[in-house]
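Asker: Generate coordinates for the sequence data below:
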Amino acid sequence: MGLRPEELWSRFDWQHGNCFRCEQTGVPVAEIGDITVADVTFSLFACQRCVFRLEQLHWTMSERAVRRQSAFFPAGPPPSTQRPPEAQLPRPPAHVA
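Answerer: Below is the predicted model of the structure:
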């Protein structure tokens, strides 16, 4: 289960600024990463609502990735390293000419 908003928000240092995602201005924002364009790096700041939404998206995408992976690799014993049953049957004798 994801974090409550207060728990998530306590992980960031907040200041007044502009949210890159919803474009609100003069709101509490936190630095959440950066982006580089034409070899110039800019810090990305998001408001509390957008930080929470990005956390929800991250959690949802992580859960989907786990489900996809488990669909390809179901839990259980690893595949057998033994030869298939038909390979274990005795071969008929070769015809002698």
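Asker: going forward, measure contacts between C-alpha atoms and count neighbours the same way
Answerer: Noted.
Asker: in the top strand by length along the chain, what's buried?
Answerer: In the chain, with assignment by DSSP state E, the single longest strand is strand 27-37. For strand 27-37, burial by neighbour count (16 or more other C-alpha atoms under 10 Å) applies to Val27, Pro28, Val29, Ala30, Glu31.
Asker: who does that strand touch, helix- and strand-wise?
Answerer: With contacts taken as 3 or more C-alpha pairs under 8 Å, 6 or more residues apart in numbering; DSSP states H and E, strand 27-37 sits against strand 14-17, strand 40-47, helix 48-72.
Asker: For the comparison step, fold the sequence that follows:
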Amino acid sequence: SETLSGVSIQVYMSKNVTVTVGKIVLWGNMVLAHKGTIVDNIRSERGCRTKFAVKVKDVRKFVENFKGGLHRVVVYGDYLEDLEDLAKLMGLRYVLEI
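Answerer: Below you'll find the model as predicted:
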């Protein structure tokens, strides 16, 4: 939650750029992943400092397949195949959320 103590940075992400979102869930033996396009930065005092909206290819499928969980890693570019390879190397299940 936000403490207003000034110890966290806020990053404004570039818009109209493809991003890959991933999370390694060791207790679930899986790597979660999806990709989309950043459409806007969100300014709100609630939650994490850096927030942005991502447009996905099929929002209905995304909602059905989303495994939950916060604190994911976001990188510019399409790295879905790399995450799938990483999951195989680690012996984890690869879950494409969209």
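Asker: TM-score of the superposed pair?
Answerer: Here the TM-score for the pair of chains, by TM-score structural alignment, normalised by the length of structure 1, is 0.22; 47 aligned residues with a C-alpha RMSD of 5.2 Å.
Asker: could you dump the buried residues of strand 27-37 of structure 1 to CSV with distance to Val37 of structure 1?
Answerer: Listed next are these as CSV, based on distance: C-alpha to C-alpha, whole Å:
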residue, distance to Val37 of structure 1
Val27, 25
Pro28, 25
Val29, 22
Ala30, 20
Glu31, 17
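Asker: I'd assumed Tyr76 was in contact with Thr18 of structure 2.
Answerer: Yes. Assessed by C-alpha atoms under 8 Å, Thr18 of structure 2 is found in contact with Tyr76 at 6.0 Å.
Asker: what about those two, which has more around it?
Answerer: More crowded of Thr18 of structure 2 and Tyr76, by other C-alpha atoms under 10 Å: Thr18, with 20 against 16.
Asker: now the nearest residue to the more buried one once chain neighbours are set aside, what's its secondary structure?
Answerer: Closest residue to Thr18 of structure 2 apart from its sequence neighbours, by C-alpha to C-alpha, 6 or more residues apart in numbering: Thr37 at 4.4 Å. Secondary structure for Thr37 of structure 2, judged by DSSP: H, G, I helix; E, B strand; the rest coil, is strand.
Asker: from what I can see Thr37 of structure 2 touches Lys55, true?
Answerer: Yes. Contact criterion C-alpha under 8 Å: Thr37 of structure 2 and Lys55 qualify, at 5.1 Å.
Asker: quick one, which of the two is more surrounded?
Answerer: Of the pair Thr37 of structure 2 and Lys55, Thr37 is the one with more neighbours under other C-alpha under 10 Å, namely 19 against 15.
Asker: what about the more buried one, distance to Leu89 of structure 2?
Answerer: Distance, Thr37 of structure 2 to Leu89 of structure 2, using C-alpha to C-alpha, to the nearest Å: 27 Å.
Asker: burial measure for Cys50 of structure 1, as a count.
Answerer: For Cys50 of structure 1, the tally of surrounding residues (other C-alpha under 10 Å) stands at 16.
Asker: For it, give its distance to Thr60 of structure 1.
Answerer: Taking C-alpha to C-alpha as the measure, Cys50 of structure 1 falls 15 Å from Thr60 of structure 1.
Asker: ok, now Ser70 of structure 1?
Answerer: Separation of Ser70 of structure 1 from Thr60 of structure 1 (C-alpha to C-alpha): 15 Å.
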